[in-house]
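Peer 1: Generate coordinates for the sequence data below:
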Amino acid sequence: MVPLTALLLATACGAVTAGGHAECTEIGTPVGIRVDVGHPDVTAVEIEVCRDGSCATPAVELRPASRAVESTCTGTGRDDSCSARSEPTGGRHGFADVPGLPTTPVAVTARLLDQSGSVLVEREIRVTPDMAYPNGPDCPAGGPQAGISVGADGSITEQ
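Peer 2: Just a heads-up that it's a prediction; the model follows:
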């Protein structure tokens, strides 16, 4: 009885199947808009997301952005490990939770604020959210996401 119980527990936890494919987990997917800021003077972002005549103003908390600059691995096997070193990019990033975000175009107005709270840039952009697949394309979608990128010049583009 113990081997059967162990097998059921391993299967329930997303174990690798005999064919070598990972099973789909029930990992959560945040639904909303990613915000990446490369403008050096922006310390806060306010966004408004409008669709079908209604608007939402979700909170966006910006955090320092970083990128991987070096990585090393002990091998290529399942039990091997990898590590990476990161460094700050000078930019910031955040995420705005937007429950009910559709996969059709929405209008996003972004207000970029400096440290004193003054608006540096205010622009509207239309974005089309795509379904996110946190377990890969062979598993069910988790929910829609979109992204905007703010350039050092204040330009705002869809990611």
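Peer 1: Every contact and neighbour count from this point should use C-alpha atoms.
Peer 2: OK.
Peer 1: which strand in this structure runs the most residues?
Peer 2: strand 82-97 (DSSP state E).
Peer 1: right, and Thr25 touches Gly14 too?
Peer 2: Yes: between Thr25 and Gly14 there is a contact under C-alpha atoms under 8 Å: 5.9 Å.
Peer 1: for comparison, sequence B:
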Amino acid sequence: MVAARNLIADPFRPSGMWRRTWPLGVLLLATACGAIDAGGTACTAIGTRTGVSVDVEHPGVVSGTIEVCWDDFCATPGLELYPSSRVVGTTCTGASPDDSCSARSEPTEGKHGFADLPQLPVKPVTATLKLLDQSGSALVDRNIALTPEMVYPNGPDCPAGGPQAGISVGADGSITER
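Peer 2: Prediction:
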């Protein structure tokens, strides 16, 4: 009879997956709460990635590396490139906030990625971007001056989230700062 009693679930005792995930739920609940500044603006605790984004239109690019330097310091964060897409059609059932909208997307021939750099400063840096084809040959190998800027995920009336910079690579291999 003791074995049978142990099979009955106690609703107040976490078990199985709940026991492993409840700390995550508490953490998410705590971080989802925001603050209201003195002006009455609600500021959430949304996170912001700090680093350099890369958008590539150059055909044939399959991978890349980036090195970012400032002062006497250089960092080489990981840069994984993913297929890009674009919105090609939208529909909405109306114009009121309760109405719904949808968007249809299609893949492009481009790629995008983000190099996380938690220590990225808000001052000019130099980036060396290398983009490679399937055989490992360099299609693009260029230096570019970047000026990271603070990002405000909740708008300018809330605290900054961290600095970001961006690089765009055209189909012809041209590079511009975004």
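Peer 1: TM-score for these two?
Peer 2: TM-score for the superposed chains, counting by TM-score structural alignment, normalised by the length of the first structure: 0.84, backed by 144 aligned residues with a C-alpha RMSD of 2.0 Å.
Peer 1: returning to what we had before: buried ones in the longest strand of the first structure?
Peer 2: With burial defined by 16 or more other C-alpha atoms under 10 Å, the residues of strand 82-97 of the first structure counted as buried are Gly91, Arg92, His93, Gly94, Phe95, Ala96, Asp97.
Peer 1: tell me which of those residues is nearest to Glu61 of the first structure?
Peer 2: Glu61 of the first structure has its nearest neighbour among the buried residues of strand 82-97 of the first structure in Gly94, at 5.5 Å by C-alpha to C-alpha.
Peer 1: I'd say Ser63 of the second structure and Ser135 touch.
Peer 2: No: applying C-alpha under 8 Å, one finds Ser63 of the second structure not in contact with Ser135, separated by 10.3 Å.
Peer 1: ok, the two, which is more surrounded?
Peer 2: Between Ser63 of the second structure and Ser135, counted using other C-alpha atoms under 10 Å, Ser63 has the larger neighbour count: 18 against 7.
Peer 1: Residue in the first structure paired with that one?
Peer 2: Under the alignment (TM-score structural alignment), Ser63 of the second structure pairs with Ala44 of the first structure.
Peer 1: who's in contact with its match?
Peer 2: With contacts taken as C-alpha atoms under 8 Å, 6 or more residues apart in numbering, Ala44 of the first structure has the following neighbours: Val60, Glu61, Leu62, Leu112, Leu113, Asp114, Gln115, Gly117.
Peer 1: again with Val151 of the second structure
Peer 2: Val151 of the second structure neighbours (C-alpha under 8 Å, 6+ apart): Thr48, Ala160, Gly161, Gly162, Pro163, Gln164.
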